[in-house]
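Colleague: The amino acid sequence is not available; the structure is as follows:
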């Protein structure tokens, strides 16, 4: 009996030891000021916390990075009325958020997916950032999945793949003009995210304001707003769980 158990364990060992957890790179903004309003901004807490909790619970390894590295700012508005996932994320990742890796110092080799977390700060430092564009492009060409939520979708604008826009003809979503107007920041943000996506060739769609809405187009996964964060993560996991 003992010999049989040993043989079975020996047969199972290579399968378990060969399994490598999916690797996900989560990118946060380094922008702490809301334009010239004198108000603070940053990344939106739940947009990082919900995907982080869901993916790590499934077994993924998630690395936090930011545009500049070091401490990444959290939008103070997102610290109000925190749910359990947000509280847990802050408690477990506090030190990591104070000392994030700079995106420029990270290679996409070995990663299965990248997530661009939103928050209004991204409207200033995601679009046109060469380190971010290069890593999105590299991961895409490596066959990885690209996910973004809310204003984080700004990091996909102007990304080129072999000389053509990544977003050309792609179905996606992102924070809408109607949502921006509803929170009275249309005149504060440097551009309209929805309009920029359409101008880049994207097939943009949206759900009802401030309700979960996710669009999947191949390896591109986008969520419209903070309420879409967990649904985006679930769609992403379906793609990377067997890699």
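Modeller: Looks like it came in fine. Because the structure is predicted, anything quoted here is derived from the model rather than measured.

Colleague: make it CA atoms for all contacts and neighbour counts henceforth
Modeller: Will do.

Colleague: quick one, helices of this structure?
Modeller: Listed in chain order, the helices of the chain (DSSP state H) span 2-18, 45-58, 84-98, 122-125, 130-141, 177-182, 193-199, 229-240.

Colleague: ok, and for the third one, which residues are buried?
Modeller: In other words, helix 84-98. For helix 84-98, the neighbour count (16 or more other C-alpha atoms under 10 Å) marks 85-87, 89, 96-97 as buried.

Colleague: Now do that helix: distance to the chain's middle.
Modeller: 16 Å (C-alpha atoms, centre = their mean, to the nearest Å).

Colleague: what angle do it and helix 45-58 make?
Modeller: Relative orientation of helix 84-98 versus helix 45-58 (axes from the mean of the first three to the mean of the last three C-alpha atoms, to 10 degrees): 100 degrees.

Colleague: Can you name the residues in contact with helix 84-98?
Modeller: 45-46, 49-50, 52-53, 64, 70-72 (C-alpha atoms under 8 Å, 6 or more residues apart in numbering).

Colleague: which of the residues you listed lies closest to residue 137?
Modeller: Within the contacts of helix 84-98, proximity to residue 137 (C-alpha to C-alpha) peaks at residue 64, which comes in at 18.6 Å.

Colleague: Put this next to the previous one:
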């Protein structure tokens, strides 16, 4: 029995609607707040150096497990700050906790969530070489840089609060004028850093990072360290925006009173965080 013309028309209309929604989805998400554009001040920081620090953990797993869903840094949390710094004529290096190839969450390249800077990265052989051969954190000195930016992603929940990272943050804080920045889980780089009296370096500082609500939104069953909880435990004054129904579309960037730590809530905060770091650097020169 042949399908009626009416049924064919309905099917064609539904198919057309699905295609239209698929094409429009990236624009809808962007309009609602994903990877917002940043039209702020531009900078010329020739002669200055920046470092992007990423996770080395590439699997969502539980203790004792060696396999699981691939993860790593969320691409835009390393591509956006990198190109913001590079376009300001800064020299930009890349380090990861263990060094070598940086694991990138494959989901961050999905067409409806990727940022323009992700596409730029995929066509940039120089940057790709840096990501394939990143410096190990143990091999770099944060004091050699003017800006040090810690990216997030689910991988950072496993290793970004490494004791070596914490020690290097404390050392650079006390022995240089470096400005630190982070987005999302990158804030874990600060939660174990200690002050000269053995207390938490971030105590009393206004900071942000990914919220518990966002973790629940994505249905993540297990990651060992959560920025909102760890920042609060370390005594930071935790701030976050939750105005939008879809938590991953919220964004907030804050800076502490001393202007040494600039932190962004999630991947949507990358541009604003990078630019506020550069603005602060120019003000302190």
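Modeller: Great, that's in hand. All of these numbers come straight from a predicted model, not from anything done at the bench.

Colleague: possible to save the helices of the first structure as JSON lines with distance to residue 36 of the first structure?
Modeller: Listed next are the helices of the first structure as JSON lines, based on distance: least, C-alpha to C-alpha, whole Å:
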{"stretch": "helix 2-18", "distance to residue 36 of the first structure": "52"}
{"stretch": "helix 45-58", "distance to residue 36 of the first structure": "22"}
{"stretch": "helix 84-98", "distance to residue 36 of the first structure": "24"}
{"stretch": "helix 122-125", "distance to residue 36 of the first structure": "12"}
{"stretch": "helix 130-141", "distance to residue 36 of the first structure": "24"}
{"stretch": "helix 177-182", "distance to residue 36 of the first structure": "17"}
{"stretch": "helix 193-199", "distance to residue 36 of the first structure": "19"}
{"stretch": "helix 229-240", "distance to residue 36 of the first structure": "28"}
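
Colleague: looking at those, which is closest to residue 152 of the first structure?
Modeller: Relative to residue 152 of the first structure, the nearest member of those by C-alpha to C-alpha is helix 122-125, separated by 6.0 Å.

Colleague: What is the mean deviation of the closest one from its aligned residues in the second structure?
Modeller: Superposing on the second structure and averaging over aligned pairs (mean C-alpha distance after the TM-score superposition for the first structure), helix 122-125 of the first structure comes out at 0.7 Å.

Colleague: which bit of the second structure covers that helix?
Modeller: Counting by TM-score structural alignment, helix 122-125 of the first structure pairs with residues 156-159 of the second structure.

Colleague: can you list the contacts of helix 84-98 of the first structure in CSV and add distance to residue 183 of the first structure and neighbour count?
Modeller: Below are the contacts of helix 84-98 of the first structure laid out as CSV (distance: C-alpha to C-alpha, whole Å; neighbours: other C-alpha atoms under 10 Å):
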residue, distance to residue 183 of the first structure, neighbour count
45, 17, 26
46, 17, 25
49, 22, 22
50, 22, 24
52, 26, 26
53, 27, 18
64, 28, 22
70, 29, 16
71, 27, 19
72, 23, 24
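
Colleague: will you turn those residues into JSON lines that also has distance to residue 2 of the first structure?
Modeller: Output for those, formatted as JSON lines (distance: C-alpha to C-alpha, whole Å):
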{"residue": "45", "distance to residue 2 of the first structure": "52"}
{"residue": "46", "distance to residue 2 of the first structure": "50"}
{"residue": "49", "distance to residue 2 of the first structure": "46"}
{"residue": "50", "distance to residue 2 of the first structure": "45"}
{"residue": "52", "distance to residue 2 of the first structure": "42"}
{"residue": "53", "distance to residue 2 of the first structure": "40"}
{"residue": "64", "distance to residue 2 of the first structure": "45"}
{"residue": "70", "distance to residue 2 of the first structure": "53"}
{"residue": "71", "distance to residue 2 of the first structure": "54"}
{"residue": "72", "distance to residue 2 of the first structure": "54"}
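
Colleague: just curious, which of these is nearest to residue 33 of the first structure?
Modeller: Nearest to residue 33 of the first structure, judged by C-alpha to C-alpha, of these is residue 72 at 11.9 Å.

Colleague: Map the closest one across to the second structure for me.
Modeller: With TM-score structural alignment as the criterion, residue 72 of the first structure pairs with residue 102.

Colleague: circling back: how about the helices of the first structure, which one is nearest residue 167 of the first structure?
Modeller: When the helices of the first structure are compared (using C-alpha to C-alpha), the closest one is helix 193-199, at 7.6 Å.

Colleague: thinking again about what came up before, what sits up against the match of helix 122-125 of the first structure?
Modeller: With C-alpha under 8 Å, 6+ apart as the test, stretch 156-159 of the second structure has contacts from 54-57, 72-73, 97, 185-186, 188, 223-226.

Colleague: likewise stretch 209-217 of the first structure?
Modeller: Residues outside stretch 209-217 of the first structure that contact it (C-alpha under 8 Å, 6+ apart): 170-173, 176, 178-179, 206-207, 221-229, 231-232, 235.

Colleague: try it again with 7 Å
Modeller: Identification of contacts with stretch 209-217 of the first structure by C-alpha atoms under 7 Å, 6 or more residues apart in numbering yields 170-173, 179, 207, 221-225, 227-228, 231-232.

Colleague: Give the equivalent position in the second structure for residue 221 of the first structure.
Modeller: Taking TM-score structural alignment, residue 221 of the first structure has residue 262 as its aligned residue in the second structure.

Colleague: residue contacts, its match?
Modeller: Residues counted as contacts of residue 262 of the second structure (C-alpha under 7 Å, 6+ apart) are 180-182, 254-256, 273, 277.

Colleague: Which of those residues ranks first by neighbour count?
Modeller: Within the contacts of residue 262 of the second structure, most neighbours by other C-alpha atoms under 10 Å means residue 182, with 34 neighbours.

Colleague: Surely that one is in contact with residue 148?
Modeller: No - counting by C-alpha atoms under 7 Å, residue 182 of the second structure does not reach residue 148; the two are 8.4 Å apart.
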